[in-house]
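1. predicted model follows, preceded by the sequence.
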Amino acid sequence: MATVWTTCPNTEGYLPLPITTDRLITRAFHLSDLDAYRTLLRDPGAMEGEPIMDPAESQQELQRVLPPFTTDLLLGIFLRNPNGSEGELIGDGGMFRRADDNGVPRNWFEFAYRFKQEHWSRGYATEFGHAFMRFWWSLPRQQVSFEVAPSTLDRRETSQARERVIASVHKSNPRSERVLNKLGFEVFLSEPYDVDPMNHWLLQENSSILRPSAVEVKCTSKSGQTIKLAEGERITGDEIEERFGTLHLA
């Protein structure tokens, strides 16, 4: 590991939440979310390991992500109803830092999310990711020093480093890899293992993909919906038709 001076957000004070998009409301969890959170933890599509069925363990998991935030910042992702009110909890996501054997956080913040399986392939992960990243980079910064993996640094960076976030995805999960690519992440390390290897991704501060919308696409389907893609966002024709129907550039 290499020790560097860099910046990171101060998440212990006021946070501009909730994060609202056309279809989602992302906010801090409350104790009153326990029943909804249990449905997420029991969903085999959302859980990388075994689903959590035990009520006491579910409550412990919720307690772990409640504010006030110190290091990790994990938020609930809810559907936004047509009238703007909050709907079903469909996932959670945010940033966390891995700890060493002594419980000391190390390396860059890591971006992660999960959704109930019934809500896959609807563009929610990309929508959440763009909104959350704009929120993340808008937070006030503080100067810090900590250890990071040398493979995440440029050759010219020794004691000072530009802030980054990372993400790790199994190569067997192309959906999440496409999401990270749309958010501007790039692979910096690819595991060579034969059994379920992972790609490790990196995004630097102020990536151009997070600038305000520059392209508007108008839907010609029954809804007549108008969407905006962030500058640099990549979306295939198949994904457009899957999410919005037949479209033409405005």
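-> Right, received. Where do you want to start?
2. when you work out contacts or count neighbours from here on, use the C-alpha atoms and nothing else.
-> OK.
3. what lies in contact with the longest strand that the chain contains?
-> The residue-count maximum for a strand in the chain (DSSP state E) belongs to strand 86-96. For strand 86-96, contacts defined as Cα atoms under 8 Å, 6 or more residues apart in numbering pick out 25, 36-37, 40, 46, 71-81, 109-116, 119, 132.
4. take this one as well and set it beside the first:
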Amino acid sequence: MPSENPASKIKVQTTLPRHPFPPNTARSPLKTERLIIRPLTQDDLPALHALRTQPEVMVCTALGRIDADISETQAKLDPFLPPGDADTYNPGICLASTGELIGLGGVFRPTSELGWPEVGYMIRKEHWGKGYATEFLRAYVRDWWGLPREKAEVFVDGDSLEDDVGKGESVREMLCAIVEEGNMGSTRVVEKSGFRKFKAWTVKSRRAGQEGEDITLVGFVNVGLEESA
């Protein structure tokens, strides 16, 4: 939960997945037509390092650079392993045909800058354009909304709400995604997975060589309704 109430956010009553999350050992793999979506393990370190050293993948991240070495990748993997799995819900994305880990995705922290849990994903460049991201996100969203819930009081971006609400009112829980403007591939993925766009805003880049430049981000939310076609 945020430590303060930014001017752009309002306090609402809602629900969130029960915390802590189920441990990795209690999470059953999700199976789709072409994917197995399963908890990450320490054995995934080499494949994760291969993913995180692809410049085409990492250019879209906050820092915009590949991991410097395997120890940096280990530090990125650790939050998804016990005991970090209590606070994260990020499975690996594997090909059902081979078992190869081609990416990962999910919710990294209970709240985001928009106040709601934020979902994201990364997939190796060789597998772009094949529909795997949409296949993953649709399955993950179904699983997310199936988690046990508990009541929560959170500060959320008021623009994300479907109706005008006052401070402290009850609202439907949302899952959000943030996409950089111009990233049409990810925009299509989130829209096909039932997310609706609600706002755009500008931030200063932290990427190497682009520090201080303006980046426009676009916010999307999903309320667990029927997926779009």
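-> Happy to help now that I have it. Predicted, not measured: the structure shown is a model, and the values here were computed from it.
5. circling back to that earlier point, which ones among the contacts of strand 86-96 of structure 1 lie within helices?
-> Among the contacts of strand 86-96 of structure 1, the members falling in helices (DSSP state H) are 36-37, 40, 132.
6. and those residues, which are buried?
-> Buried subset of these (neighbour count, 16 or more other Cα atoms under 10 Å): 37, 40, 132.
7. residue contacts, the first one?
-> Think residue 37 of structure 1. 58, 62, 89.
8. pick the one among the residues you listed closest to residue 227 of structure 1.
-> Using Cα to Cα, residue 89 comes nearest to residue 227 of structure 1 of the contacts of residue 37 of structure 1, at 23.0 Å.
9. so which bits of stretch 105-123 of structure 1 are buried?
-> For stretch 105-123 of structure 1, by 16+ other Cα under 10 Å, it's 105-116, 123.
10. residue 130 of structure 1: neighbour count?
-> For residue 130 of structure 1, the neighbour count with other Cα atoms under 10 Å is 23.
11. what residues are up against the residue nearest the centre of structure 2?
-> Closest to where the C-alpha atoms of structure 2 average out (Cα atoms, centre = their mean) is residue 119, at 1.8 Å. Going by Cα under 8 Å, 6+ apart, residue 119 of structure 2 touches 105-108, 175-177.
12. aligned partner of residue 118 of structure 2 in structure 1?
-> Matched by TM-score structural alignment, residue 118 of structure 2 corresponds to residue 110 in structure 1.
13. related to what we said a few turns ago, any chance of the contacts of residue 37 of structure 1 in TSV with distance to residue 150 of structure 1 and neighbour count as columns?
-> TSV is the format used below for the contacts of residue 37 of structure 1 (distance: Cα to Cα, whole Å; neighbours: other Cα atoms under 10 Å):
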residue	distance to residue 150 of structure 1	neighbour count
58	36	19
62	34	17
89	38	21
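14. what's the burial count for whatever residue of structure 1 lines up with residue 34 of structure 2?
-> Under the alignment by TM-score structural alignment, residue 34 of structure 2 pairs with residue 23 in structure 1. Residues lying near residue 23 of structure 1 (other Cα under 10 Å) number 17.
15. who's in contact with residue 23 of structure 1?
-> Listed by Cα under 8 Å, 6+ apart, the contact set of residue 23 of structure 1 reads 79-81.
16. hmm, 10 Å instead?
-> Shown in contact with residue 23 of structure 1 (Cα atoms under 10 Å, 6 or more residues apart in numbering): 78-82, 84, 86-87, 123-124, 127-128.
17. show me how to select, in PyMOL, the buried members of these.
-> In PyMOL syntax, the buried subset of these is picked out as below (16+ other Cα under 10 Å):
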select buried, resi 78+79+80+86+123+124+127+128
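18. including distance to residue 196 of structure 1, could the contacts of residue 23 of structure 1 go into TSV?
-> Shown next, in TSV, are the contacts of residue 23 of structure 1 (distance: Cα to Cα, whole Å):
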residue	distance to residue 196 of structure 1
78	30
79	32
80	35
81	38
82	40
84	41
86	37
87	35
123	25
124	25
127	27
128	26
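19. count the residues that sit near the nearest residue to residue 219 of structure 1 once chain neighbours are set aside.
-> In this structure, residue 219 of structure 1 finds its nearest non-sequential neighbour in residue 247, 4.5 Å apart by Cα to Cα, 6 or more residues apart in numbering. Per other Cα under 10 Å, the neighbour tally for residue 247 of structure 1 reads 18.
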